[in-house]
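> Need a 3D model of the following:
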Amino acid sequence: MKATIWHNPKCGTSRKTLAILENLKMIDLTVVEYLKDPPTREKLAQLYTDAGITPAEGLRIRGTDATERGLPDADADTILDAMVADPILIERPLVETEKGVALCRPQDKVLDLL
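Sure, this is the predicted structure:
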C-alpha cells in the first residue's frame, strides 16, 4: 500500500504518525516536508475534500498568527490562499492512502487509513 504523509519534523504528533507508518512493512511511504515543499492549492483542497473536512478545520491555530489574521472566520478560498502562501498554517500531519485521507490528530487516526 502506498501512503503519503505531509510532515513537519518539528511536530511531535507528526513524528509519531511517521513512526507508525515507517514501522509497517506493507507501506510504500512518501514523506513530504510540507514547509519545504508545500502542496499546491488544488492538492490541498483535494486533501481536505477527501478527508471530509473544511479548510477551516485543517487550519493550524496554535503557534501561528491565524487568529490575528481573522482566518478562523474566513471563507474556504481565503484560508486555502493563506495556507499556500504560508504553509505553517496547515495543520499536520495529513496522510493519504488508497483508503482515503485523514488529519492524523491524534496519531492513531492513521490506522484507519491502513
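> can we go C-alpha only for contacts and neighbour counts from here?
Fine.
> roughly how far apart are A3 and L80?
Here the distance between A3 and L80 works out to 23 Å (C-alpha to C-alpha, to the nearest Å).
> more neighbours, these two?
Neighbour totals were compared for A3 and L80, and L80 leads with 26 against 20 (other C-alpha atoms under 10 Å).
> Which element, helix or strand, includes the more buried one?
Assigned by DSSP states H and E, L80 belongs to helix 76-85.
> Give the buried residues for that helix.
Using 16 or more other C-alpha atoms under 10 Å as the burial criterion, the residues of helix 76-85 that qualify are A76, I79, L80, A82, M83, V84.
> let's see this one next to it:
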Amino acid sequence: MKATIWHNPKCGTSRKTLAILENLSSVELTVIEYLKHPPSREKLAQLYADAQIAPQDALRLRGTDAEERGLPQASADEVLDAMVEDPILINRPLVETEKGVRLCRPQDVVLEIL
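Presented below is the predicted three-dimensional model:
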C-alpha cells in the first residue's frame, strides 16, 4: 500500500505517526515536509474533502496567529488561501492512502486508513 504523509519533524504527533508508517513493511511511504514543500491549494482542498473535514477543522491554532486573523470563523476559501500563504497554519500530520485521508491527531487515527 502507498501512503503519503505531510510531515513536520518538529511535531511529536507527526513523528509518532511517521514511526507507525515506517514500521509497517506493507507501506510504501512518501514523506513530504510540508513547511518546505507545501501542498497546492487544490491538493489541500482535495485532502480535506477526502478526509470529510472542512479546512477550518484542520486549521492549526497553537503557535500561530490564526485566531487573531479571524480564521476559525472565516470561509473555507479564506482558510485555504491563508494555509497556502502560510503553511504553518496547516495542522499535521495529514496522511493519504488508497483507503482515504486522515488528519492523524492522535496518531493512532492513521490505522483507520491502512
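> tm score of chain vs chain?
Once superposed, chain against chain, the TM-score is 1.00 (TM-score structural alignment, normalised by the length of the first structure); 114 aligned residues with a C-alpha RMSD of 0.3 Å.
> just to revisit the earlier point, make TSV from the buried residues of helix 76-85 of the first structure and add distance to L59 of the first structure to it.
What follows is those, written out as TSV (distance: C-alpha to C-alpha, whole Å):
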residue	distance to L59 of the first structure
A76	10
I79	8
L80	9
A82	10
M83	8
V84	12
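> quick one: which two of those are the most distant?
The span of these, defined through C-alpha to C-alpha, is set by A76 and V84 at 12.3 Å.
> list the helices and strands the next helix or strand after the helix holding L80 of the first structure packs on?
Using DSSP H and E, the helix or strand that follows helix 76-85 of the first structure in sequence is strand 94-97. Secondary-structure packing of strand 94-97 of the first structure (3 or more C-alpha pairs under 8 Å, 6 or more residues apart in numbering; DSSP states H and E): strand 2-7, strand 100-103.
> Quick one: those strands as a markdown table, columns for distance to E68 of the first structure too.
Formatted as a markdown table, those follow (distance: least, C-alpha to C-alpha, whole Å):
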| stretch | distance to E68 of the first structure |
| --- | --- |
| strand 2-7 | 25 |
| strand 100-103 | 23 |
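> What residues sit buried inside whichever helix or strand A45 of the second structure is part of?
Following DSSP H and E, one finds A45 of the second structure within helix 41-51. For helix 41-51 of the second structure, a neighbour-count test (16+ other C-alpha under 10 Å) marks R41, L44, A45, L47, Y48, A51 as buried.
> Who are the contact partners of R41 of the second structure?
Residues counted as contacts of R41 of the second structure (C-alpha atoms under 8 Å, 6 or more residues apart in numbering) are L80, D81, V84.
> Done for today, thanks.
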